[in-house]
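Visitor: Quick check, what structure comes out for this input:
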Amino acid sequence: MKKNVAIIAGGDSSEIVISLKSAAGLSTFIDKERYNLYIAILKKNEWIVELPDGTNTVIDKNNFSFQEKGVGKKFDFAYITIHGTPGEDGRLQGYFDMIGMPYSSCNALVSAITFNKFVCNNYLKGFGVKVADSIRLFGGESADTDEVVSRLGLPLFVKPNVGGSSFGTTKVKSAGQLQEAIAHAFAEGEEVILEQFIAGTEVTSGCYKTKEKAVLLPLTEVVTDNEFFDFDAKYNGQVDEITPARISSEMTAKIQEETSRIYDLLGATGIIRIDYIIQATGEPVMLEVNTTPGMTTTSFIPQQIHAAGLDIKSVMTEIIEDALLRRK
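Guide: Sure, this is the predicted structure:
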């Protein structure tokens, strides 16, 4: 009997628009001959499932079940593609753990750690991972401009500490821009991170592991004329994404090995993507870890899977079946 798979989209942040695009991508990537696919959209006050006839039905939060044509149904697996709260910060993972639902991404603890950029980077720094220097601000907390510039230099980045898709992010090039940039970032979240700017070549590295194997995907090089890899660069085509990246095989292997090491240090599961800057000195600096990477048809991970010569439906099946096996 075919298993029921929920593609979990939506969320409570500005990234909902990207989440819905990822859900549409996943609905073409996952094998429909093997699984019954449903898109479940989770918002703060509304959890629904889109049915094949175009109607919606409410999800029972007690066990994540739903009704279709008067028949009660339950899901066998959840593929989480919410970018932001509650699907990327561990809250949804904790819920699924409590009801015994297998899912695609990292567990609640790992998701919570990686969602908080400052916590994640400083955790990994303790294991020798090279990261940019940063300062964290909590809601209502101020920063002295002179002290920040003295420590981090200019330019520097100001962004929400928990969030993605570059919402609320500013590249600050002068001291006079700092306070406005902090206010802009606080509009997106309760914590803000001020981060040292690292010049160099930006690359991103995808990886997934199952009980049977580890797959280190080709790197993608990110080239944009914008100030940084912002929302327009990510989603409005103002970027060149080159896969495989135009770097040496030695550097590629070094970054892939570091991605694999970070995967294990975190205890990650499913597909993750890690962003780096390769400095002019040849030293890669880790920017951040993404445990629910975008899965639109043009996102990095699908590009890297294609460049690796892999079939994306087979990869999705591996992810799903491995998670189901771990639950037995």
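Visitor: Every contact and neighbour count from this point should use C-alpha atoms.
Guide: Fine.
Visitor: just checking, what's the longest helix in the chain?
Guide: The helix that spans the most residues within the chain, counting by DSSP state H, is helix 249-266.
Visitor: Flag every buried residue along that helix.
Guide: Residues of helix 249-266 classed as buried: T252, I255, Q256, E258, T259, S260, I262, Y263, L266 (neighbour count, 16 or more other CA atoms under 10 Å).
Visitor: Identify the residues contacting stretch 319-328?
Guide: Residues from elsewhere that reach stretch 319-328, judged by CA atoms under 8 Å, 6 or more residues apart in numbering: F77, Y79, P102, Y103, S104, T210, K211, G270, I271.
Visitor: Filter those residues down to the buried ones and hand me the PyMOL line.
Guide: Here is the PyMOL command that selects only those of the contacts of stretch 319-328 that count as buried (16+ other CA under 10 Å):
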select buried, resi 77+79+102+103+104+210+270+271
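Visitor: Which of the contacts of stretch 319-328 fall in strands?
Guide: Among the contacts of stretch 319-328, the ones falling in strands (DSSP state E) are F77, Y79, G270, I271.
Visitor: The last one and T204: what is the separation?
Guide: For I271, the distance to T204 (CA to CA, to the nearest Å) stands at 13 Å.
Visitor: for the second one, same thing?
Guide: As defined by CA to CA, Y79 lies at a distance of 22 Å from T204.
Visitor: With respect to V172, which of the ones in strands among the contacts of stretch 319-328 is nearest?
Guide: Distance to V172, by CA to CA, is smallest for I271 among these, at 32.1 Å.
Visitor: A214 is in contact with the closest one, correct?
Guide: No: between I271 and A214 there is no contact under CA atoms under 8 Å: 10.6 Å.
Visitor: Mutual contacts of these two, please.
Guide: Common contacts of I271 and A214 (CA under 8 Å, 6+ apart): C207, Y208.
Visitor: give the contact list for D146.
Guide: Counting by CA under 8 Å, 6+ apart, D146 touches A175.
Visitor: Helices along the protein, start to end?
Guide: Using DSSP H, the helices of the chain run over 16-29, 91-99, 108-115, 117-125, 145-152, 178-186, 231-235, 249-266, 300-307, 312-327.
Visitor: In terms of secondary structure, what does the longest one contact?
Guide: Taking 3 or more CA pairs under 8 Å, 6 or more residues apart in numbering; DSSP states H and E as the contact definition, the neighbouring helices and strands of helix 249-266 are strand 201-209.
Visitor: one more to line up against the first:
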Amino acid sequence: MKNIAVIMGGYSKESSISLKSGNTVYKNLCNKQFHSYCVYIFKDEWFMKDENNTKYPINKKDFSVNMENKSLKFDCIFNAIHGTPGEDGMLQAYFDLLNIPYTGCNFYQSNITFNKKYCLNILRHFGINTAKSVFLNKNQKINKKIILDKIGFPCFVKPNKSGSSLGVSKVFVEKNLNNAMDEAFKEDEEIIIQSFLKGKEVSVGVLKFKNEILVLPITEIISQNEFFDFESKYSGKSKEITPSKLAYHLENKIKYIAKKVYRIFNLSGITRSEYIIVNGKPYFLEINTIPGLSEDSIVPKQFKIAGISLSDVFCDEINRSIEQKT
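Guide: The predicted structure is shown next:
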């Protein structure tokens, strides 16, 4: 049987969510096909825990574990780390150097989709609708007049490379812009300021399953807060309707765009993209290449409606990842 490391944790504030996702993966992996192990990756420590909760340090030279005087090596990595270093390409590059198969996107795909500036600019080139935006870095002289003229209020201020809406603010008046920018700069050295789009927000999972690109049932998101922020996502302050009650033609349009985005970036694994529908026209917001996989997350609910078990999806991901490396 193959040895599978389910990696979880990470270096960002999303680590607590990643631990839930990782545990969901671990519990749903078929023990008749795989020996599964929980591996925790944090800034100060990489380690594996066995069933008795005993910790074993990871040897970073070859991502192995010395267990009872035997070296345990992994045949595949199931990546359940949201944010850095699991979603931005850092670990993907590391595993590529070690020639260890892993689930999800490769370094290039992960890095470019995690970077909002690159992601949005590429999609605009392919005719995907997006909000107007301005990109800034910490060392740049900021011309507020250009921002105000192009973007206006209300607007969103976001870190360029961050997930789970961390560091994101909705700004209604100019006097609050500096504070919002300071919050975003705490998460990243680059930020994006986007125009506000008023409409219906939806989320749609897309993945490769049994060698076909599959678009999952769409979820409509109704947040109790000003937008679908961290609290809305993980503290129950949003209503998520799956499947959404969209008109048939609009549902098909969003599914077509979501599949097109997946193909544009030549993505792999499970993804979730988000859109705002304004006057019947979908606008792309962002894409997550390592979406939440806990029981409360959106994508597992979409799998349930689609009649697909998590076990089948996770096993398919692992087997395809191993086949691609051989």
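Visitor: Could you tell me the TM-score of the two chains?
Guide: Aligned and superposed, the two chains score 0.97 in TM-score terms (TM-score structural alignment, normalised by the length of structure 2); 326 aligned residues with a CA RMSD of 1.2 Å.
Visitor: follow-up on the earlier one: could the ones in strands among the contacts of stretch 319-328 of structure 1 be laid out in JSON lines, adding distance to V315 of structure 1?
Guide: Converted to JSON lines, these look like this (distance: CA to CA, whole Å):
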{"residue": "F77", "distance to V315 of structure 1": "16"}
{"residue": "Y79", "distance to V315 of structure 1": "13"}
{"residue": "G270", "distance to V315 of structure 1": "10"}
{"residue": "I271", "distance to V315 of structure 1": "10"}
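Visitor: biggest separation within those residues, which pair?
Guide: Pairwise distances across those peak at 15.6 Å for F77 and I271 (criterion: CA to CA).
Visitor: count of residues packed around the equivalent of E323 of structure 2 over in structure 1?
Guide: Correspondence of E323 of structure 2 to structure 1, assessed by TM-score structural alignment: L325. By other CA atoms under 10 Å, the residues close to L325 of structure 1 number 11.
Visitor: do you know how far L325 of structure 1 is from P102 of structure 1?
Guide: From L325 of structure 1 across to P102 of structure 1, the span is 9 Å (CA to CA).
Visitor: Trace A307 of structure 1 over to structure 2, please.
Guide: Matched to structure 2 by TM-score structural alignment, A307 of structure 1 sits across from I305.
Visitor: So its match is in contact with P243, correct?
Guide: Yes: counting by CA under 8 Å, P243 is a contact partner of I305 of structure 2 at 7.3 Å.
Visitor: got any residues that touch both of those two?
Guide: P217.
Visitor: Pull the contacting residues for the nearest residue to E318 of structure 1 once chain neighbours are set aside.
Guide: Excluding the flanking residues, the one nearest E318 of structure 1 by CA to CA, 6 or more residues apart in numbering is T210, at 7.5 Å. Shown in contact with T210 of structure 1 (CA under 8 Å, 6+ apart): T269, G270, E318, I319, D322.
Visitor: Make TSV out of these and add distance to I113 of structure 1.
Guide: Output for those, formatted as TSV (distance: CA to CA, whole Å):
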residue	distance to I113 of structure 1
T269	14
G270	16
E318	25
I319	22
D322	23
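Visitor: These: which two are farthest apart?
Guide: T269 and E318 (11.9 Å).
Visitor: So what touches stretch 251-261 of structure 2?
Guide: Stretch 251-261 of structure 2 is contacted from outside by L123, I128, V204, V206, I213, V215, I218, S273, P282, using CA under 8 Å, 6+ apart.
Visitor: Return the residues in contact with the residue nearest the centre of structure 2.
Guide: Centroid-nearest residue in structure 2, with CA atoms, centre = their mean: N288, separated by 2.7 Å. By CA under 8 Å, 6+ apart, N288 of structure 2 lies in contact with T113, F114, G163, T271, R272, S273.
Visitor: same thing but 7 Å
Guide: Contacts for N288 of structure 2 (CA atoms under 7 Å, 6 or more residues apart in numbering) come out as T271, R272, S273.
Visitor: filter these to the buried ones?
Guide: Applying 16+ other CA under 10 Å to the contacts of N288 of structure 2 flags T271, R272, S273 as buried.
Visitor: Take the contacts of stretch 251-261 of structure 2 and lay them out in CSV including distance to N31 of structure 2.
Guide: Shown next, in CSV, are the contacts of stretch 251-261 of structure 2 (distance: CA to CA, whole Å):
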residue, distance to N31 of structure 2
L123, 40
I128, 42
V204, 30
V206, 26
I213, 26
V215, 28
I218, 31
S273, 31
P282, 42
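Visitor: quick one: which of these is nearest I191 of structure 2?
Guide: L123 (18.4 Å).
Visitor: wait, doesn't K209 of structure 1 sit right on V215?
Guide: Yes: using CA atoms under 7 Å, K209 of structure 1 makes contact with V215 at a distance of 6.0 Å.
Visitor: neighbour count winner among those two?
Guide: A direct count of neighbours by other CA under 10 Å for K209 of structure 1 and V215 places K209 higher, at 20 against 16.
Visitor: So that one versus K3 of structure 1, what's the distance?
Guide: Using CA to CA, K209 of structure 1 is found at 22 Å from K3 of structure 1.
Visitor: how much space between A199 of structure 1 and D225 of structure 1?
Guide: In this view, A199 of structure 1 and D225 of structure 1 are 14 Å apart by CA to CA.
Visitor: Just put the buried residues of helix 249-266 of structure 1 in CSV and tack on distance to T28 of structure 1.
Guide: Listed next are these as CSV, based on distance: CA to CA, whole Å:
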residue, distance to T28 of structure 1
T252, 30
I255, 30
Q256, 28
E258, 31
T259, 27
S260, 28
I262, 30
Y263, 27
L266, 30
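Visitor: which residues touch stretch 232-249 of structure 2?
Guide: Taking CA under 7 Å, 6+ apart as the rule, stretch 232-249 of structure 2 contacts P217, I218, T219, E220, I221, I222, S223, Q224, N225, E231, Q302.
Visitor: isn't the first one right next to Q302, touching?
Guide: Pointing back at P217 of structure 2 there. Yes: if you go by CA under 7 Å, P217 of structure 2 and Q302 touch, sitting 5.6 Å apart.
Visitor: which residue packs closest to whatever residue of structure 2 lines up with V239 of structure 1, ignoring adjacent ones?
Guide: Correspondence of V239 of structure 1 to structure 2, assessed by TM-score structural alignment: S238. Leaving aside its sequence neighbours, S238 of structure 2 sits nearest to S223 (CA to CA, 6+ apart; 4.1 Å).
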